[in-house]
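Peer 1: sequence? don't have it. structure:
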């Protein structure tokens, strides 16, 4: 079996006896990508890979050329930890230097200037990066709320606390975006298990009335588990479900294909409805049109008022 092509670094290639001319042929005639001078990706390397994987390679290619006092920061740091980022550009490596000014931006590098302590720095895979808390604090000041909540929820799932995030943000108390970041932290909940669920919570924040409980367990009349619901509006007996889980493998069991998981999910939903719950689903596409999701839920609330209280059993997540 032929080994999968791997990235090539110029110093490594020269040490093995290759020449600059041979490397030039790779990206001028053989379809390789020059990620940056002296670092090359084989053809199709990014096929099937997340953009974060390619960004990590760009970070590794960039760090050796940086000033020793530069620390990988912002979305580049979150990618190194790693936590998911959504709709945050990954075309440049972001680093921060501890100085009052001197920020600059090029095609592949964005250098920020901001104060930090060594306590804000950790080493990940041999690279000096900001802690996840500090990286989030920087991003939450500058990206839209939805993107900040996606990253912040993931940070909580990895063990950070809201107090940790607020402490990391303290350096920016008088800087632009501080209040925006505090608002994002107030909205975080580590029980959101995916990018789609985090984005859904931002949408649901625009719904007047009670806020949903997350990851509620539902039982049948014999006490057997039916499954969990993403968002549970207890007062209305309505379960909200973000319909993107199978794509990301959340429900896939070993040896199971997506079709089997979809069918099993349908059976779970049928059981929930049999127990009297109203189930409302929405998709990735509908997250782009949040008014459709809110309208679905309002109709479900109105339907519950007509048909009466549900008979199912549930257990709120701790």
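Peer 2: Received, thanks. Computed from a prediction, not measured in an experiment: that's the story for all the values here.

Peer 1: going by C-alpha atoms from here, please, whenever you check contacts or count neighbours.
Peer 2: Noted.

Peer 1: dump the residue contacts of the closest residue to residue 154 other than its chain neighbours.
Peer 2: Leaving aside its sequence neighbours, residue 154 sits nearest to residue 83 (CA to CA, 6 or more residues apart in numbering; 6.1 Å). Applying CA atoms under 8 Å, 6 or more residues apart in numbering to residue 83 gives the contacts 151, 154, 155.

Peer 1: isn't the second one right next to residue 84, touching?
Peer 2: Yes: applying CA atoms under 8 Å, one finds residue 154 in contact with residue 84, separated by 7.0 Å.

Peer 1: is the residue nearest to residue 157 when sequence neighbours are not counted in a helix, a strand, or coil?
Peer 2: Distances taken as CA to CA, 6+ apart place residue 190 nearest to residue 157, at 4.9 Å, with adjacent residues excluded. Per DSSP: H, G, I helix; E, B strand; the rest coil, the local secondary structure of residue 190 is coil.

Peer 1: and residue 190, how close does it get to residue 210?
Peer 2: Residue 190 is 19 Å from residue 210, where distance means CA to CA, to the nearest Å.

Peer 1: those two: which is more packed in?
Peer 2: When neighbours are counted by other CA atoms under 10 Å, residue 190 and residue 210 differ, and residue 190 comes out ahead with 21 against 11.

Peer 1: what segments of this protein are strands?
Peer 2: 8-9, 33-36, 39-41, 71-72, 93-97, 104-105, 109-113, 121-124, 127-130, 213-219, 225-233, 238-242, 278-282, 313-315 (DSSP state E).

Peer 1: right, so those: which one is the most enclosed?
Peer 2: Of all the strands of the chain, strand 71-72 carries the top mean neighbour count, a mean of 28, counting by mean count of other CA atoms under 10 Å.

Peer 1: try this one next to it:
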């Protein structure tokens, strides 16, 4: 595909993120490609889904995936968070960290890649909210709803063990003082019969150990007040 656009073309933005298996962006059919700034944009493209950009991409910011020239994971993340909304941007950052395509030390290099670019102020704020312990965009979105609602979890990937040290389960988000866990239930990891059985067994162990479990879905994250309201009700239950 990039060969049809000539030498120097590079896969960028959302398409590069997909090739690097970085999650968190809305699926789209567009294929994002950048051409060198000194080359005119093609007047007509044979593929209507190709979106042509002219980003300044240094050679050391280009890698190869499946035989295609692609911006490196670090450069891809920097480009994406300049354009994405807050929730999507933090999801991308969390995913890149969790999947280890970028490291914590890499993140400190991102501000330099943002200097002088539109969206840099917001992108730097997104960086400050990154947490690579989130194992899915749904976990990230659930955490952000809690933060926005004034009930941030005090731990992610909370390990609950019995007195002998046996691991009873791991909670996605936890409030230790209240012995409360919130689970972000994505459709794919939880839809098989085996997964359903394992989820129920794990939840029973946690409940028997004195923990309360709340469960949230992607649809719940689309309702700004629902998750924090539910968490607050669990943290401060009405007296009986």
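Peer 2: Everything's here; your move. Worth saying up front: this structure is predicted, and the values here are computed from it rather than measured.

Peer 1: could I get the TM-score for this pair?
Peer 2: Remark: TM-score between the superposed chains equals 0.88 [TM-score structural alignment, normalised by the length of structure 2]; 236 aligned residues with a CA RMSD of 2.5 Å.

Peer 1: what do we get in structure 2 for the residue nearest to residue 157 of structure 1?
Peer 2: Counting by TM-score structural alignment, residue 190 of structure 1 lines up with residue 132 in structure 2.

Peer 1: give me the number of residues near the equivalent of residue 131 of structure 1 over in structure 2?
Peer 2: Correspondence of residue 131 of structure 1 to structure 2, assessed by TM-score structural alignment: residue 72. Neighbour count of residue 72 of structure 2, defined by other CA under 10 Å: 23.

Peer 1: how much space between residue 72 of structure 2 and residue 126 of structure 2?
Peer 2: Residue 72 of structure 2 sits 20 Å away from residue 126 of structure 2, going by CA to CA.

Peer 1: more neighbours: residue 154 and residue 84 of structure 1, which one.
Peer 2: Ranked by neighbour count (other CA under 10 Å), residue 154 of structure 1 and residue 84 place residue 154 first, with 27 against 18.

Peer 1: and the more buried one, what's its match in structure 2?
Peer 2: Checking TM-score structural alignment: residue 154 of structure 1 goes with residue 95.

Peer 1: mind listing what its match touches?
Peer 2: Per CA under 8 Å, 6+ apart, neighbours of residue 95 of structure 2: 22, 23, 24, 132, 134, 135, 136, 137.

Peer 1: can you check residue 136 of structure 2 too?
Peer 2: Residue 136 of structure 2 makes contacts with 23, 24, 91, 95, as judged by CA under 8 Å, 6+ apart.

Peer 1: now, which of those residues sits nearest residue 227 of structure 2?
Peer 2: Among the contacts of residue 136 of structure 2, residue 91 lies closest to residue 227 of structure 2 (CA to CA), at 17.5 Å.

Peer 1: the closest one contacts residue 23, doesn't it?
Peer 2: Yes: under the criterion of CA under 8 Å, residue 91 of structure 2 makes contact with residue 23 at 7.1 Å.

Peer 1: now do the shared contacts for those two.
Peer 2: 136, 137.

Peer 1: hmm, back to that, can I get the strands of structure 1 in a markdown table with distance to residue 203 of structure 1?
Peer 2: Formatted as a markdown table, those follow (distance: least, CA to CA, whole Å):
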| stretch | distance to residue 203 of structure 1 |
| --- | --- |
| strand 8-9 | 43 |
| strand 33-36 | 37 |
| strand 39-41 | 39 |
| strand 71-72 | 31 |
| strand 93-97 | 29 |
| strand 104-105 | 33 |
| strand 109-113 | 31 |
| strand 121-124 | 34 |
| strand 127-130 | 30 |
| strand 213-219 | 14 |
| strand 225-233 | 12 |
| strand 238-242 | 12 |
| strand 278-282 | 11 |
| strand 313-315 | 24 |
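
Peer 1: quick one, which of those gets closest to residue 307 of structure 1.
Peer 2: Closest to residue 307 of structure 1 of the strands of structure 1 is strand 278-282 (CA to CA; 10.5 Å).

Peer 1: give the other helices and strands that that closest one contacts.
Peer 2: Packing contacts for strand 278-282 of structure 1, counted by 3 or more CA pairs under 8 Å, 6 or more residues apart in numbering; DSSP states H and E, involve strand 238-242, helix 258-274, helix 290-307.

Peer 1: could you identify which of those is most buried?
Peer 2: Across those, averaging neighbours per residue (mean count of other CA under 10 Å) puts strand 238-242 on top, at a mean of 23.

Peer 1: since that was my last question, I'll sign off now.
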